[in-house]
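Asks: structure, please.
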Amino acid sequence: MTAGRLLAVTLTVAALAVLPAPPPAHADDRAVVATTPADGAALAAPPATLVLRTGGWPDPDLSHVTVQSDAGTTVDAGDMRVDSPRSLLLPIRLSGPGTFTAVYHVELRDGREGSGVVRFSVGTGIAPPTPSVPAGATGGHEHGIDGLSAVLLTVDLLVLAGALLMLVLRPRPGTPPADRPRWRLDDTS
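Replies: As a prediction, this is how the structure comes out:
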């Protein structure tokens, strides 16, 4: 194999290695498939927990949810935890009747993620109004690549390209020294 072909194959393999893999096919591609209480529920008694049922294995370290009253008071009563292989549970403590809003961002271990808003009422006898933030909105909350990570990734790729180039251009084993190219900084010829 010539050096040019080896370089082309190496660069193709390196490019394919950094491309993201397509997400796996699932019966339900949504990260969150149901909530308890459900969006729009009018409950007579306050729930002790908010449960997010997921379409895969949730990652509790990368997922978060908060529940607030219409007055803006956070009613979370503990840390979110995995309740079963496909659900997250957040303990909540509601002090009285009212309308409550849960905002969540869930990441699954297969890379899928989802965010949304769930509104429910307790003790009012009427369903809560439609959320002012559409389901799926992030509310200014993103998990993108930060600038430092992007710079470090670029440096890593440049170092990899340099190492591959050095491997391709190195003298072949068994090549006599007279046939090897001589590169010198002070060579004027």
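Asks: from now on I want contacts and neighbour counts done on CA atoms only, so please keep to that.
Replies: Fine.
Asks: look up how far L6 lies from the closest residue to D28 other than its chain neighbours.
Replies: Spatial nearest neighbour of D28, chain neighbours left out: G55 (6.2 Å); criterion: C-alpha to C-alpha, 6 or more residues apart in numbering. Separation of G55 from L6 (C-alpha to C-alpha, to the nearest Å) stands at 43 Å.
Asks: tell me which of these two has more neighbours.
Replies: A count of neighbours by other C-alpha atoms under 10 Å puts G55 above the other of G55 and L6, at 21 against 14.
Asks: any idea how far V103 is from the residue nearest to D28?
Replies: According to C-alpha to C-alpha, G55 stands 18 Å off from V103.
Asks: before we move on, what about F120?
Replies: Distance of F120 to V103, computed by C-alpha to C-alpha: 12 Å.
Asks: settle it for me: which of those two has more neighbours?
Replies: F120 (24 against 20).
Asks: and the more buried one, what does it touch?
Replies: P37, A38, D39, G40, A41, A42, L43, T99, F100, T101, A127, P128 (C-alpha atoms under 8 Å, 6 or more residues apart in numbering).
Asks: let's verify it: helix, strand, or coil?
Replies: strand (DSSP: H, G, I helix; E, B strand; the rest coil).
Asks: roughly how far does it sit from I92?
Replies: The spacing between F120 and I92, counted by C-alpha to C-alpha, is 13 Å.
Asks: is it fair to say T188 lies in a strand?
Replies: No: with three-state DSSP as the criterion, T188 is located in coil rather than a strand.
Asks: so what's it up against?
Replies: T188 sits next to no residue when contact means C-alpha under 8 Å, 6+ apart.
Asks: please give the structure of this sequence too, so both can be compared:
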Amino acid sequence: MASEAADRLPAVVHAAATGRWRVRFAVAAAAVVGLLAGAAGSAWADDNRVYADPPAGAVLSKAPTGVTLAFAHDVQPELSHVAVFDRDGSEIGDGTYSQPASDRVHLPVTIDQDGDYTVAYHVTFPDGTSTTDAYRFSVGTGVPPVALDAATRQASTDAVARHAHQIDGLSATLLVLDGLVLCAVLGLLWLRPRDGRPMSFRPRDSGPTPDGGDPDRP
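Replies: Predicted coordinates:
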């Protein structure tokens, strides 16, 4: 029995080594995929808005000519979007929003009716994180705006998030390159030496054939 156990020992060691290699492979693959996902997508950060004009809940007697938002970090304008909606859900932005400073955005608006107005924004920062939110202000009513219900808030933020997440040609190219890098890394991991021997695509020598011949000879 001791002889049989000794004979099985190499197979047990090989199985354990193979199992450890598979675990390392899975961990490395998961790490690479996580990095790729982090680069391709944007994580949702906490709201970094530090200033708004008009501010949330403002009661205005005169209609503003624009909405300005400032954030705690610089803003990537090509990946961000701001919109202002009237009570019917129609956008009232008067042109494309601008970036008067690296950490703020401005959207000109034309408001010719009294009522509540909703500001929605989705802003992306240089580190890939982003923030999205919505708030209201009122014009000419003399009372605070009606609080945003969940459905209206969701619809408003969804509208700006869809607009901001349109993939441009450069982003698509970077995604393809990231995928190629992932494939290369996984390929190198797959071809790395196992059990101290380099990988080979040749079938493993299984020992002499039953008749005592060489298995590598025809």
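Asks: report the TM-score for the pair.
Replies: After superposition, the two chains reach a TM-score (TM-score structural alignment, normalised by the length of structure 1) of 0.66; 164 aligned residues with a C-alpha RMSD of 4.1 Å.
Asks: show me where structure 2 has strands.
Replies: Counting by DSSP state E, structure 2 has strands at residues 49-53, 59-60, 66-71, 81-85, 98-101, 104-108, 115-124, 130-139.
Asks: kindly provide the distance from F201 of structure 2 to V185 of structure 2.
Replies: Per C-alpha to C-alpha, F201 of structure 2 is found 19 Å from V185 of structure 2.
Asks: from the chain's centroid, how far away is stretch 53-71 of structure 2?
Replies: Here the centre of stretch 53-71 of structure 2 is set off from its chain's centre by 30 Å, with C-alpha atoms, centre = their mean, to the nearest Å.
Asks: neighbour count winner among F201 and V185 of structure 2?
Replies: V185 (14 against 6).
Asks: please report how far that one lies from R20 of structure 2.
Replies: In this view, V185 of structure 2 and R20 of structure 2 are 18 Å apart by C-alpha to C-alpha.
Asks: need the contact list for the equivalent of P145 of structure 2 over in structure 1.
Replies: Counting by TM-score structural alignment, P145 of structure 2 lines up with P128 in structure 1. Contact analysis of P128 of structure 1 by C-alpha under 8 Å, 6+ apart lists G40, A41, A42, T99, R119, F120, S121.
Asks: what residues are up against T36 of structure 1?
Replies: Counted by C-alpha under 8 Å, 6+ apart, T36 of structure 1 has contacts L50, V51, L52.
Asks: from those residues, pick the one nearest V13 of structure 1.
Replies: Of all the contacts of T36 of structure 1, L52 has the smallest distance to V13 of structure 1: 39.7 Å, by C-alpha to C-alpha.
Asks: the closest one pairs with which position in structure 2?
Replies: That one, L52 of structure 1, aligns with L69 by TM-score structural alignment.
Asks: verify the stated contact: its match with R49.
Replies: Yes: under the criterion of C-alpha atoms under 8 Å, L69 of structure 2 makes contact with R49 at 7.0 Å.
Asks: tell me how far the longest helix belonging to structure 1 lies from the chain's centre.
Replies: Longest helix of structure 1, by residue count under DSSP state H: helix 147-169. Centre-to-centre, helix 147-169 of structure 1 and its host chain are 24 Å apart (C-alpha atoms, centre = their mean).
Asks: list the buried ones in it?
Replies: For helix 147-169 of structure 1, the neighbour count (16 or more other C-alpha atoms under 10 Å) marks A161, L164, V168 as buried.
Asks: so what's the residue count around the nearest residue to W190 of structure 2 once chain neighbours are set aside?
Replies: Nearest non-adjacent residue to W190 of structure 2, counting by C-alpha to C-alpha, 6+ apart: F25, 7.7 Å away. Here the count is done by other C-alpha under 10 Å, and F25 of structure 2 has 15 residues near it.
Asks: surely F25 of structure 2 and L188 touch.
Replies: No: assessed by C-alpha under 8 Å, F25 of structure 2 is found out of contact with L188, at 10.3 Å.
Asks: picking that back up, could you redo the contacts of P128 of structure 1 as JSON lines and give each row distance to T154 of structure 1?
Replies: Below are these laid out as JSON lines (distance: C-alpha to C-alpha, whole Å):
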{"residue": "G40", "distance to T154 of structure 1": "46"}
{"residue": "A41", "distance to T154 of structure 1": "48"}
{"residue": "A42", "distance to T154 of structure 1": "51"}
{"residue": "T99", "distance to T154 of structure 1": "48"}
{"residue": "R119", "distance to T154 of structure 1": "43"}
{"residue": "F120", "distance to T154 of structure 1": "46"}
{"residue": "S121", "distance to T154 of structure 1": "49"}
